[in-house]
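Next come a sequence and a model predicted from it.
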Amino acid sequence: MSFLDARSQYRRAEEGNLPELSDPHQIVSVTLRELHKSLAVLMAAQSDRQRYPAPHITKGLTAVYVLQSSLDFEKGGEIADNLFRVYEFARLQLIAAFQRDKGAQLGAAHGYIGEILSAWQSMPTKD
């Protein structure tokens, strides 16, 4: 999947609320932020013993798909493998929330994605 395909897919899920992006670094950054935000909303619902908001489950799953499919395992090696595992953990927790599992580990997923987001935002971009 190209970054343009990923951007288009995420835009459809977000219903056009994403800014126009062409830089792959920015696309990943926005996708990570949106995943982090959706996990936070789901965590809040979990702690308040409320129903999980379905739009945030959908957005989260779409973001995970975009992030996983944008990984380059040949160039990324072990880092790509580890990122895939973290994204897969987040995906499984989102699925647990979709299944209304009160034991979904959304806090852990939120924390892991937050660490990746922080590291991603601190990386210099190529000009």
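Structure received.

going forward, measure contacts between C-alpha atoms and count neighbours the same way
Will do.

Give me the nearest residue to the spatially most central residue of the chain, chain neighbours excluded.
With distances taken as C-alpha atoms, centre = their mean, L35 lies nearest the centre of the chain, 3.5 Å away. The shortest distance from L35 to any non-neighbouring residue, by C-alpha to C-alpha, 6 or more residues apart in numbering, is to G60 (5.0 Å).

Report the contact partners of the one you found.
By C-alpha atoms under 8 Å, 6 or more residues apart in numbering, the contact set of G60 is E34, L35, S38, L39, R91, L94.

ok, 10 Å please
By C-alpha atoms under 10 Å, 6 or more residues apart in numbering, the contact list for G60 reads 13, 31-32, 34-39, 42, 54, 66, 90-91, 94-95.

what packs against the stretch of helix or strand the residue nearest to the centre of the chain belongs to?
Assessed by DSSP states H and E, L35 sits inside helix 24-47. Applying 3 or more C-alpha pairs under 10 Å, 6 or more residues apart in numbering; DSSP states H and E, one finds that helix 24-47 contacts helix 3-14, helix 54-69, helix 73-98, helix 106-122.

Okay, one more to line up with it:
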Amino acid sequence: MSYGKKRSGIEQYGKVAAESEVAYASPHRLVQMLMEGALDKIATAKGCIERKDLEGKSRHITWAMSIVNGLRSSLDMESGGEIAANLDDLYTYISRRLVDASVQNDPQPLAESIDLLLEIKGAWDAMPEDVRQMRGSKLSADQAAT
């Protein structure tokens, strides 16, 4: 078996495993998965820039931007209050930095984006279990902060 076929099998397994997790994940876990995906794509794009792989850089930055936009669109601006507004601003800033990295072929804005997402994810991961278990498709940021 060639390396390409092994790689394809591993990718298929990973895709099925991710789809299975999504099917049973809580809204809280889905947001965690989106953040993990964005972090992964940004780190991969950073490596692509360092290797001068422009096609890979573009593909992974585009994918990361899509995920960040998904996170942004999941914010409940009505009941989320100041926290949701701040996250909206942060996600907008991260999107701009991803564009900067792509246009300038500069890994520094990607490193900054990773740092910001890690801070957001750290707060999300630290959310108390009783808040994580709340039902509903959208968890308001105000509820998460209490």
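Received, thanks. Here the structure is a predicted model, which means the values were calculated and not measured.

returning to that earlier point: CSV please, covering the helices and strands packed on helix 24-47 of structure 1 and showing distance to E20 of structure 1.
Conversion of these to CSV gives the following (distance: least, C-alpha to C-alpha, whole Å):
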stretch, distance to E20 of structure 1
helix 3-14, 9
helix 54-69, 16
helix 73-98, 24
helix 106-122, 18
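
Could you say which of those is packed most deeply?
Most buried of the helices and strands packed on helix 24-47 of structure 1, by mean neighbour count (mean count of other C-alpha atoms under 10 Å): helix 54-69, with a mean of 20.

Now check R97 of structure 2 against structure 1: what is it aligned to?
Residue pairing (TM-score structural alignment): R97 of structure 2 is matched to Q93 of structure 1.

ok, back up a step: any buried residues in the helix holding L35 of structure 1, and which?
By 16 or more other C-alpha atoms under 10 Å, the buried positions in helix 24-47 of structure 1 come out as 24-25, 27-43, 46.

tell me the contacts of A17 of structure 2?
Counting by C-alpha under 10 Å, 6+ apart, A17 of structure 2 touches E11.

tell me which element it is part of?
Using DSSP H and E, A17 of structure 2 falls within helix 3-24.

and A25 of structure 2, what is it in contact with?
By C-alpha under 10 Å, 6+ apart, the neighbours of A25 of structure 2 are E19, V31, Q32, M33.

And for Q104 of structure 2?
By C-alpha under 10 Å, 6+ apart, Q104 of structure 2 lies in contact with I49, L98.

and the gap between the closest residue in space to A6 of structure 1 that isn't next to it in sequence and S47 of structure 1?
Leaving out its chain neighbours, the residue that sits closest to A6 of structure 1 by C-alpha to C-alpha, 6+ apart is V66, at 5.5 Å. Per C-alpha to C-alpha, to the nearest Å, V66 of structure 1 is found 27 Å from S47 of structure 1.

Also L35 of structure 1?
From L35 of structure 1 across to S47 of structure 1, the span is 18 Å (C-alpha to C-alpha).
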